[in-house]
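Asks: quick one, what's the 3D model for this:
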Amino acid sequence: MLKRIHHAAIICSDYRTSKDFYTRILGLSVIAETYRAERVSYKLDLALPDGSQIELFSFPDAPPRVSRPEAQGLRHLAFEVDDVSACKTILEAQGLEVEDIRMDELTGQHFVFFADPDGLPLELYEAMR
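Replies: Now for the predicted structure:
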């Protein structure tokens, strides 16, 4: 029945900062950008190379979401990459704080965590070879 994840929706606190982060720093492509005046809200559709998408929303006065320590709900959003170490270096060169690279004890794959401008935990997970 289910085929794959089509999109993940993220509500940000500062639209311009988050748009810059997801497009310039992470390199996602803009599919469409819509301003909805009746909601005083932007909706930015972003594409990953495999066709999956992120919907970035801005809503006035959206409440913050508890993320850490290990709150219930979505734990993090993970992106597959070919080389975690190289991607970590690129992110750090752009001023992002990136945790130390770890190894998944179940798969032996490398992964690393960092956060978006609102503190949403993001993970880079090395592709299986």
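Asks: make it CA atoms for all contacts and neighbour counts henceforth
Replies: Fine.
Asks: mind giving me the packing neighbours of the helix or strand encompassing Leu56?
Replies: Following DSSP states H and E, one finds Leu56 within strand 53-58. In terms of contacts (3 or more C-alpha pairs under 8 Å, 6 or more residues apart in numbering; DSSP states H and E), strand 53-58 is packed against strand 7-12, helix 15-20, strand 41-47.
Asks: any chance of the ones you listed in TSV with distance to Ala32 and mean neighbour count as columns?
Replies: Converted to TSV, these look like this (distance: least, C-alpha to C-alpha, whole Å; neighbours: other C-alpha atoms under 10 Å):
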stretch	distance to Ala32	mean neighbour count
strand 7-12	14	16
helix 15-20	12	16
strand 41-47	5	19
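Asks: Leu28: which of these is closest?
Replies: For Leu28, the closest of the helices and strands packed on strand 53-58 is strand 41-47, at 5.7 Å, according to C-alpha to C-alpha.
Asks: and this one, so I can compare the two:
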Amino acid sequence: MLSLKGIHHIAIIASDYEKSKRFYTEILGFKIDREVNREERKSFKLDLSLNGEYCIELFSFPEPPKRPSRPEATGLRHLAFKVVNVEEAIEQLVKNDVHPEPIRIDHLTGKKFTFFSDPDDLPIELYEI
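Replies: Below is the predicted model:
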């Protein structure tokens, strides 16, 4: 068995790099650790952290293929982030013209959660802790 220590990062390919960069930094609050223009690949790579922990690599590539379907396509289903108060988080999203689904209750834990989408329709969950 491997001796994994945790998740290092999540890689996301954006169709509109600047739009996704704004979404993840200005709306969700990720901090930019490093941005690299990879001219030979016509690509950018943006390293993002949350609360001091490296989390996301945001990429741009020329003409990336579309996601096949949502949310039950093979592969990554969604990203989930912890929040203290789902209602307050939703208020902040709505102020930024991001409109989550109605709040649901996890029938196993009794905790509140909701889903919304990033600029490329990647499903994102907020889960109340």
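Asks: counterpart of the top helix by length along the second structure in the first structure, which residues?
Replies: Secondary structure of the second structure per DSSP state H: the longest helix is helix 86-95. Under TM-score structural alignment, the match for helix 86-95 of the second structure in the first structure covers residues 84-93.
Asks: ok now that stretch, how far from the chain's centre?
Replies: Taking C-alpha atoms, centre = their mean, to the nearest Å, one finds stretch 84-93 of the first structure lying 15 Å from the centre of the chain it belongs to.
Asks: in it, what counts as buried?
Replies: Buried positions in stretch 84-93 of the first structure, judged by neighbour count with 16 or more other C-alpha atoms under 10 Å: Val84, Ser85, Cys87, Lys88.
Asks: the third one: what's it in contact with?
Replies: By C-alpha atoms under 8 Å, 6 or more residues apart in numbering, the contact set of Cys87 of the first structure is Val81.
Asks: what does Ala47 of the first structure correspond to in the second structure?
Replies: Applying TM-score structural alignment, one finds that Ala47 of the first structure aligns to Ser49 in the second structure.
Asks: so how far is Pro68 of the second structure from that match?
Replies: Distance, Ser49 of the second structure to Pro68 of the second structure, using C-alpha to C-alpha, to the nearest Å: 28 Å.
Asks: for the helices and strands packed on strand 53-58 of the first structure, which one sits closest to Gly95 of the first structure?
Replies: Of all those, helix 15-20 sits nearest to Gly95 of the first structure, with 13.4 Å by C-alpha to C-alpha.
Asks: what range in the second structure matches that closest one?
Replies: Mapped onto the second structure using TM-score structural alignment, helix 15-20 of the first structure spans residues 17-22.
Asks: how much does the matching stretch stray from the first structure?
Replies: Taken over the aligned residues, the distance from stretch 17-22 of the second structure to the first structure averages 0.3 Å (mean C-alpha distance after the TM-score superposition for the first structure).
Asks: off-centre distance for that stretch?
Replies: Distance of stretch 17-22 of the second structure from its chain centroid, counting by C-alpha atoms, centre = their mean, is 12 Å.
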